[in-house]
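> Here's my sequence, what's the structure:
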Amino acid sequence: MSGSFIAPLATVLGASESGTRLLLSLLSGYPLALLYRSSLLYNQPPAVKHVYFIMTGLLQCWFNFGTDVYHSMFNITFIYILLRVAGGTKFSAVFAFFFNLTYLVVGYYYEVVSGKEYNISWTMPHCVLTLRLTAVAFDLYDGHKTPIPPAYKETALTKAPSLLELFGQCYFFGGFLVGPQYSMRRYMNFVNGEYSDPKTKGPPNTVMPALERFLLGIAYIGAYQAVYIFVSDEFLQSEAFQERGLLLKCVLLIIWGKTCLHKYIGSWLLTEGAIIFCGLSYNNLDENKQPLWDGCTNVRVKLLETGCTLQHAIRSFNCNTNLWMAQYIFKRLRFLGNKLVSQAVTLFYLAIWHGQDTGYFINFFLEFIYTMCERQIASTVERIGPLRQFFGIPALQPVLFVVKKIYSTFLLSFALVGFSLLQYSKWNGVYASLHYVGFVIPALLLSACTFLQFMFPSKSEHNGVTSSSPSKSQTSQKSD
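Next up is the predicted model:
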């Protein structure tokens, strides 16, 4: 029955049927949040709220993926049994980590062998579920440590969640389909009314911040649909693109890359608006004693649009996934004794978590190289006095901003080619038409930095002193 109106609507929107289903599901978060805020549900016991979130989440899942809903149901039930039997042990945390990832990867494999082209399938929300269930196992393990490490006090669990609590957290309509990640502790505080209006004990006054994110989300998705008609994935692989000159192709790639990000940003903003409307995103008070509602922010729009470095882009994009990777993988790899290796392992996990296609791995490999290159450039400029003085000239700052913005946007767009086209024959064809310039630029810059650092050694090197401590590493990663 749903197909009778989905196909015509998809044609009008210029989107796929699966994409239209997803958009409708994200928009449904607002009436569902409005119903939750009503007197019918808001002041009900937590068990009633869990049931509401489970029912609505399952309906969203069925609407998008049909009978494939059983994958999430099975995975949640299995982890619940694991936590009941061995929760709080190191074994349970490690086993949950590998079981969840294995289930997801096997799902990817069967999607490929079934001959399906890339599309929105049950593996998309299962990405989110994989991290959520893994986090619960680690949070329970952290909660059984004595004392609880300070870095994990806000998320640690002292007892295993009930089956109703675990299903409610996983199927909450504000975060089941595309995220963001939020801890079980945050979810329990939410259903227990700790984020309610302190005066009325009713729903918090979040209408305006929710509306702001909603409108931003609509604007980004609209911009994506408008530009993608002219600069699409197919266009990058077309003869019309191949025949352009290198400079024009680089300009078109920047436009394509910015547009490509808009669909993810728009989806996250729509989801965040529904979460804010419910009240889950409470994040303490600001300096004016006003509540902040950015606890579930997945994209920092202002930093993304006004930043001019790769680090700015990484810190502003897919924020909650980045924080998850930092807390549950990067920080727990301290035993390796090298931050650079820890970052490489984290990025490898991030790649395989997205899928088995080579495009994901080249995307995150390039991100690793690009961020390392950016750090080397900053280090070289800082240690060489004339360069530091030149790049510090106030009148030069607007020009530097534009140059850095173009440079960082181009490299991010270049890496995104692999992320979007996925298959080697497709992304390598685009890279070849660009003469692999996204590989050549960092190679030349790293070589230049190495030469300059050799020619202008630091004072400690002059004195024969070297440092054995590892260099600082970026702990947050980019996604989808």
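> can we go C-alpha only for contacts and neighbour counts from here?
Fine.
> Report the next helix or strand after the helix or strand containing Pro386 in sequence order.
Assigned by DSSP states H and E, Pro386 belongs to helix 385-391. Counting by DSSP H and E, the next helix or strand C-terminal to helix 385-391 is helix 397-421.
> How far off centre is that next one?
Relative to the centre of its chain, helix 397-421 is centred 19 Å away, using C-alpha atoms, centre = their mean, to the nearest Å.
> what do you get for stretch 335-349?
With C-alpha atoms, centre = their mean, you get 18 Å for stretch 335-349.
> how about this one, so we can line them up?
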Amino acid sequence: MLPYINAPFAYVANALGASTDELKLIFSFLLSYPLAAVLKRIPDRAPWQKNLFIIGVSLFYLIGLFDLWDGIRTLLWSSAGAYAIAAYIDSPFMPWIAFVFIMGHMSINHIQRQIINDPGVVDITGAQMVLVMKLTAFCWNVHDGRLPESELSDFQKERAIRELPGFLDYAGYVLFFPSLFAGPAFDYVDYRHYISTTMFQLPPGTDPSKAPPTRKKRKIPRSGTPASWKAAFGLLWLVAFLQFSGWYYTDFLLGDEYMKYNLFRRIWILHMLGVTTRMKYYAVWTLTEGACILSGIGYNGIDPKTGRAKWDRLQNVRPLAIETAQNTRDYLGNWNINTNHWLRNYVYLRVTPKGKKPGFRASLATFVTSAFWHGFYPGYYMAFVLASLLQTIAKNGRRLLRPFFLTPDGASPTPKKRYYDIFTILVTQLAFSFTVVPFIFLGFANSWLVWLRVYCYCLIGVAICLGCIFSPVKQKLQMQLKKRNRGKIEEVIKEEQEKERVQNAPTLGLPDDPEAEMEEIVAEVKKEMEARKRRGGSVSFDIRKAVEEKLSKR
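Model (predicted):
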């Protein structure tokens, strides 16, 4: 640690009653903005200088700011081990060997952190969790680069590494400072395209006049405005967290005062504790995303509708979508987005033999990986098991109940559909307010105590719903639905469901529900058909082709 650097943080921490390390972590997020602006201004023709700058800043964070010498060794062992495995093991099992090594190394640190059990101290596990996603993806990309293109999917072709990077490029990728401590993670190919500026080339056939504006012949587009908005929103979330955490905190729910309120007030406080806890993550992920945008790596091409540059390549969370989620898919799918992508592309689809459909084995492997990646606190596993049951219930509920609030052909909502939407939003939010309790409290005893204090309302609801699913109630609802005319669209749903199952991302280790998305797409196609009828036009277009086009745009 640099001399005297800790003194101002310790002084402010004592005044605010906060943790010194947490203040330094926030400072590193904010400092990444001006440093990202400097990185962006290093000449495009000198990527080695950019790599050195990235490495130097990360070393300052790890050693000069946090004195994490052990952390440096941890990151070195993981990254050097992964590189050596990728370089010297030419085998189909290479990515799995690397996976076991990297995950095993992180598990040791998780256990050590759990033994110390000091949440106010910043250690290396956060950065190592981000690095695990990077390194396991890197080894799979190297493996794909050794295979013929005919054996690869489009995604694998885009990410395949045909030649191992040099040590400087690899170190820059591993230690990319805007996302060092909290993510977001990204693949090496994205970093290579960024550092070489090929990421910013216009697609073939694009009018050069539509290129996003740059400064002084720099290839990286101007990104100060979108980065500033992210910084502003991140700070707003941080201020909101500091304010709300004084009202809703864990000790209050464990104390006697909490039980003086009636059940509905206790459930409201429970819900607001979850919202308050999420605010911290909204703040961190929004701030780090803004620094990535300012550096340029958040660039994601040109929006075909607006003609402006898109900066959502590394978006990791959508707060509004989570807080108003109508189903488990929306809730989990908009949380920790890059982790969901990693689970889908490098676990869920990789454990499935070529030519086979992902099944129970893929789901189980993804679930276990996600759980181990988070750590070994009992709360994680309590939340995962309950969330998996919620997703099963939500999937069946949507299939069995939602069609009754649509017209018989499924094309339009009925007047009562708004009540269904309000009900599902309320149920989803209340269910996850209960489910995330173990994620917040981590320990079994405290989590179970809080559940008991709200009479385990979610567990009772889950038991009732599962009872209905495995009872004649389900068959009766299915018979009612069969009477409703769904036409040729029904055939498209059945044929496309399995294909969509492979393409959809698991959410935090829980396989997604492709049928729900298919029903939404099919409803859109039917609306288009009805619109053509009203205009007096032809409706003899290829339904299957229309559905596939909408799938490709999602």
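> Overlay them and tell me the TM-score.
Superposed pair, TM-score by TM-score structural alignment, normalised by the length of structure 1: 0.90. Supporting alignment: 472 aligned residues with a C-alpha RMSD of 2.9 Å.
> buried ones in the helix holding Pro386 of structure 1?
Within helix 385-391 of structure 1, no residue counts as buried by 16 or more other C-alpha atoms under 10 Å.
> Next: stretch 222-238 of structure 2.
By 16+ other C-alpha under 10 Å, the buried positions in stretch 222-238 of structure 2 come out as 222-224, 226-228, 230-235, 237-238.
> Find the centremost residue of structure 2, please.
Ile337 (1.7 Å; C-alpha atoms, centre = their mean).
> circling back: now, among the buried residues of stretch 222-238 of structure 2, which is nearest to Asp421 of structure 2?
Trp237 (27.1 Å; C-alpha to C-alpha).
> and that closest one, what is it in contact with?
Neighbour list for Trp237 of structure 2: Met279, Lys280, Tyr282, Ala283 [criterion: C-alpha atoms under 8 Å, 6 or more residues apart in numbering].
> buried subset of those?
Met279, Lys280, Tyr282, Ala283.
> Make sure the third one is actually in contact with Leu320.
Right, the one you point to is Tyr282 of structure 2. No: in this structure, Tyr282 of structure 2 is not within contact of Leu320 by C-alpha atoms under 8 Å, at 10.3 Å.
> Tell me the residue in structure 2 aligned with Ile352 of structure 1.
For Ile352 of structure 1, the aligned residue in structure 2 is Phe372 (criterion: TM-score structural alignment).
> Name the nearest residue to that match, sequence neighbours excluded.
Leaving aside its sequence neighbours, Phe372 of structure 2 sits nearest to Ser107 (C-alpha to C-alpha, 6 or more residues apart in numbering; 7.3 Å).
> Can you find the partner of that neighbour in structure 1?
Aligned by TM-score structural alignment, Ser107 of structure 2 pairs with Val105 of structure 1.
> Which position in structure 2 pairs with Asp139 of structure 1?
Counting by TM-score structural alignment, Asp139 of structure 1 lines up with Asn141 in structure 2.
> for Arg186 of structure 1, same thing?
The equivalent of Arg186 of structure 1 in structure 2 is Asp190 (alignment by TM-score structural alignment).
> what residues are up against that match?
Per C-alpha under 8 Å, 6+ apart, neighbours of Asp190 of structure 2: Met199, Ile297.
> gap between it and Arg159 of structure 2?
Applying C-alpha to C-alpha, to the nearest Å, the value for Asp190 of structure 2 to Arg159 of structure 2 is 8 Å.
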